[in-house]
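Q: quick one: sequence plus predicted model below, questions after.
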Amino acid sequence: MKRRQFFGAATAVAATGLAMPAIAQGNITWRMVTTWPKNFPGLGVGAQKIADRITKASGGRLTVQVFAAGEMVPGLGALDAVIDGSAEMSHGAAYYWQNKSQGLSFYTGVPFGMTSRELTAWVRYMGGQEIWDEIYDQFGVQGFLSGDTGTQAGGWFRKELTGLGDIQGLRFRTPGLGGQVWAKLGAAVTNLAAGEIFAALQAGTLDAAEFVGPYNDLALGFHQIAKNYYFPSFVEPGLATELVVSKSKYSELPEDLQEIVRMAAQAGYDDVASDMYANDPRALAALVSEHGVQVRRFPEEILEAGAKASMELISDIRANGDALTKKVAESFVSAFNILRTRTEGTDMPFLVAREKYIKYE
């Protein structure tokens, strides 16, 4: 079956890209490894934009070279490359590394948890960043929010879901705390990097998969295998990506270059949000009109069971997690209980009214 062009555009890594960082006449070259395929819409392009912003804003004093998944290290090896010094930066999603600390999953997305606006408020203004720093200090790295997909799609399924019985034994690609919730519902959960999912669906080793949403999923070609597309995701309500940097390398930078890195990550977070919001509905329209995709909602039975499983999971983490994971969970829940009053008391009533009364030709 025909794959998208970015998969066919494999590029050999230049020898200079594998050399040690160049420092000449005060100029520095850093390597950013990512979990995304080459030229991947939204997320991969977003990583490249961050690199370009750093290079341009620093006048070339800090030049960042980007390596897509598989060009230097496998996609799910990106963080380890920064930890072991093979690269100075990585771009991915914190919940990919929950084997290092379950607390990291809170910085990507929590089932039935914070929207992206709420998550940003918690990280930037309610203590979330400080605990994130504590977790990553153990590994000698520093994390920054770097991209925002908003509420994601629920996933692609070969067969229509009519209730909980259809989930039992379902081989489903979905990571993080959301994956743990789906496992509680009876799915056989696995995680794969973006570039590996299509082949697993095509080979029949997966029955279903979720990644992000229409903009990315159209490019990945999932519609060629599965036609049932569920909305919205109840496990990834406001997913964030991360930029991770080597803490030792970062601390060696002059203060102005440190600020450029921070601000480039923040700009990337906001830019990806706009990119996804603009292109998701257009991609979804193409999936439906050109490829026969059926857009569906999860049955109420699944939503209710998913919410119950999510609360059980967070309660278990708060009671039995390691010290830092319990700390991040408590901070998350405290902020969530405050922030949801703003979302549910102001934003939600407005959206309900708009849906009911506003129609333009």
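A: Nice, thanks for sending it over. These numbers come from a predicted model, not from an experiment.
Q: contacts and neighbour counts: CA atoms only from here.
A: OK.
Q: is L324 in contact with G103, as I believe?
A: Yes. Proximity of L324 to G103 meets the contact threshold set by C-alpha atoms under 8 Å, at 6.9 Å.
Q: adding another structure so you can compare the two:
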Amino acid sequence: MKQCIDHLDLSCSTQSQSFIPMTDKNRRKFIRNSSLALAAAATATLTSCKEKKAQSVEAPYINFNKTFKWKMVTTWPPNFPVLGEGCKLMAKWISTMSGGRMEIEVYGGGELIPSLESFDAVSHGAVEMASGSGYYWAGKIPAAQLFSSIPFGMNSQSMNAWILNGGGLDLWKELYAPFNLIPLPGGNTGSQAGGWYNKEINSIEDYKGLKIRMPGIGGKVINKIGGTSVLVAGSELYTNLERGVIDATEWIGPYHDYKMGFHRVAKNYYFPGWHEPGTVLETTINRSKFESLPADLQKIIVVANDKLNHWMLLEFETQNAIYLEKIKTEGVNIKRFPNEVIYKMKELSKEVLHELVETNEPLSKIYHHFSNFEKKARAWKELSQI
């Protein structure tokens, strides 16, 4: 045993039968290799500790027992098909993906707050989320209507491309940031109908003195023609049209228009919806409440909203095709606006947009971005589509 120690042969034991004597040269080589091995082991241990520490910083503790209960208000009538229905589906998807940690109660317009007060309610933190459309807030934020729909502008496909992939969402978030809001595209109606009229439209002169429910930039065009645009919540439209408070109304398309019963109080149904060729619906979220959520729940909300945006447009396309056939059986006069009317509307739409651009800096910035994208999208569409 002593001999083993003298020669630093650590592999030797009392049960060894023999050993190879270690020369000075071998001894130096052994010590050098052992030192390198120890240094490597120490480095590996230190690296492992650093990696574990980094991982703990990147993945903070999440309390999976903590639950969150939010409220979502809408500008749509309670349980309204597709729009209200879609919001409830999103709440269900969020609950499922979060394992029940995130529950959202959805309220139709007027159930918790008036329909057109949802923007302020979310901004002030009275509720956490809302569903509506940007042109409802044109009086507060003129540029918001650009994220809804522009007369003779882009269709739903191009609007989604501009917002989600073309840089529009960054501008939208910047616009809503002073109001403590995060906006997201939360659906799209596709091309809308031109509207229901209680008299025929044969020329531009037929708009003189006409009162029509039409929000956004389209409403400003109506005012330029000599008509009067009014903003009325969806839940009040049927009664206002029936009682003559308004002479005409646009709403969405065949599915919802049929469900609202407009075919019973007006027999002239006009197309196309020049004022809303691809209307974006918005989900607004209180920024402070959103940022206080764990990172996984934030992501779940965004992903569920993306699914809502996709589902809603497809549901509109499906149901509008079905319900146009139903409307045809109700004795409704389905007509196209005369070319004279379309040309004049397009001309006046450009005038209105020019006036808005000249008087509002945020709107000007966003519109130029929108316009540049639209030119490219239109060129591609004209070349590629039949």
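A: Yep, that arrived. As the structure is a computational prediction, the values presented were derived from the model and not from experiment.
Q: what TM-score do we get after superposing?
A: The TM-score (TM-score structural alignment, normalised by the length of the first structure) is 0.88; 324 aligned residues with a C-alpha RMSD of 1.3 Å.
Q: overlap of the contact sets of L324 and G103 of the first structure?
A: Contact criterion C-alpha atoms under 8 Å, 6 or more residues apart in numbering; residues shared by L324 of the first structure and G103: I135.
Q: compare the two and say which is more crowded by neighbours.
A: G103 (26 against 17; other C-alpha atoms under 10 Å).
Q: ok, and the closest non-adjacent residue to the more buried one?
A: Among residues not flanking G103 of the first structure along the chain, T325 sits closest, at 4.3 Å (C-alpha to C-alpha, 6 or more residues apart in numbering).
Q: burial of the equivalent of the one you found over in the second structure, as a residue count?
A: Matched across to the second structure, T325 of the first structure falls on L363, judged by TM-score structural alignment. By the criterion of other C-alpha under 10 Å, L363 of the second structure has 21 neighbours.
Q: show me the contacts for L363 of the second structure.
A: Contacts of L363 of the second structure were listed using C-alpha under 8 Å, 6+ apart, and they are P142, A143, A144, L146, L356, V357.
Q: what does V212 of the first structure give?
A: With C-alpha under 8 Å, 6+ apart, V212 of the first structure has these contacts: T149, Q152, A153.
Q: from E290 of the first structure, how far out is the last one?
A: Going back to what we said before, that points to A153 of the first structure. Separation of A153 of the first structure from E290 of the first structure (C-alpha to C-alpha, to the nearest Å) stands at 19 Å.
Q: which one of the two has more residues nearby?
A: A153 (22 against 9).
Q: follow-up on the earlier one: most neighbours out of the contacts of L363 of the second structure, which is it?
A: Of all these, A143 has the most neighbours under the rule other C-alpha under 10 Å, reaching 25 neighbours.
Q: translate that residue into the numbering of the first structure.
A: Per TM-score structural alignment, A143 of the second structure is aligned with G103.
Q: that match and A329 touch, don't they?
A: Yes. Taking contacts as C-alpha under 8 Å, G103 of the first structure lies within contact range of A329: 7.2 Å.
Q: what segments of the stretch 51-200 of the first structure are helices?
A: Applying DSSP state H, counting those that start in this stretch to the stretch 51-200 of the first structure gives helices spanning 78-83, 116-125, 128-137, 176-184, 194-203.
Q: minimum distance to F234 of the first structure: which of those helices has it?
A: Set against F234 of the first structure and scored by C-alpha to C-alpha, the helices of the stretch 51-200 of the first structure come closest in helix 176-184, at 8.3 Å.
Q: what's that closest one packed up against?
A: Counting contacts by 3 or more C-alpha pairs under 8 Å, 6 or more residues apart in numbering; DSSP states H and E, helix 176-184 of the first structure packs against strand 188-190, helix 300-320.
Q: who does the first one touch, helix- and strand-wise?
A: Just to be clear, that refers to strand 188-190 of the first structure. strand 171-173, helix 176-184.
Q: switch the cut-off to 7 Å
A: Packing contacts for strand 188-190 of the first structure, counted by 3 or more C-alpha pairs under 7 Å, 6 or more residues apart in numbering; DSSP states H and E, involve strand 171-173.
Q: whereabouts in the second structure does the strand it packs on align?
A: With TM-score structural alignment as the criterion, strand 171-173 of the first structure aligns to 211-213.
Q: quick one: that stretch to the first structure mean distance?
A: Mean deviation of stretch 211-213 of the second structure relative to the first structure after superposition (mean C-alpha distance after the TM-score superposition for the first structure): 0.3 Å.
Q: so where is stretch 42-57 of the first structure in the second structure?
A: Using TM-score structural alignment, stretch 42-57 of the first structure corresponds to residues 82-97 of the second structure.
Q: no, scratch that, I was asking about stretch 208-219 of the first structure
A: Using TM-score structural alignment, the residues of the second structure aligned to stretch 208-219 of the first structure are 248-259.
Q: now find how far off-centre the matching stretch is within its chain.
A: 23 Å (C-alpha atoms, centre = their mean, to the nearest Å).
Q: for stretch 363-383 of the second structure, same thing?
A: With C-alpha atoms, centre = their mean, you get 20 Å for stretch 363-383 of the second structure.
Q: that one: average distance to aligned residues in the first structure?
A: Mean deviation of stretch 363-383 of the second structure relative to the first structure after superposition (mean C-alpha distance after the TM-score superposition for the first structure): 1.1 Å.
Q: and that stretch, which residues are buried?
A: Across stretch 363-383 of the second structure, burial judged by 16 or more other C-alpha atoms under 10 Å covers L363, S364, I366, Y367, H369, F370, F373, E374, A377.
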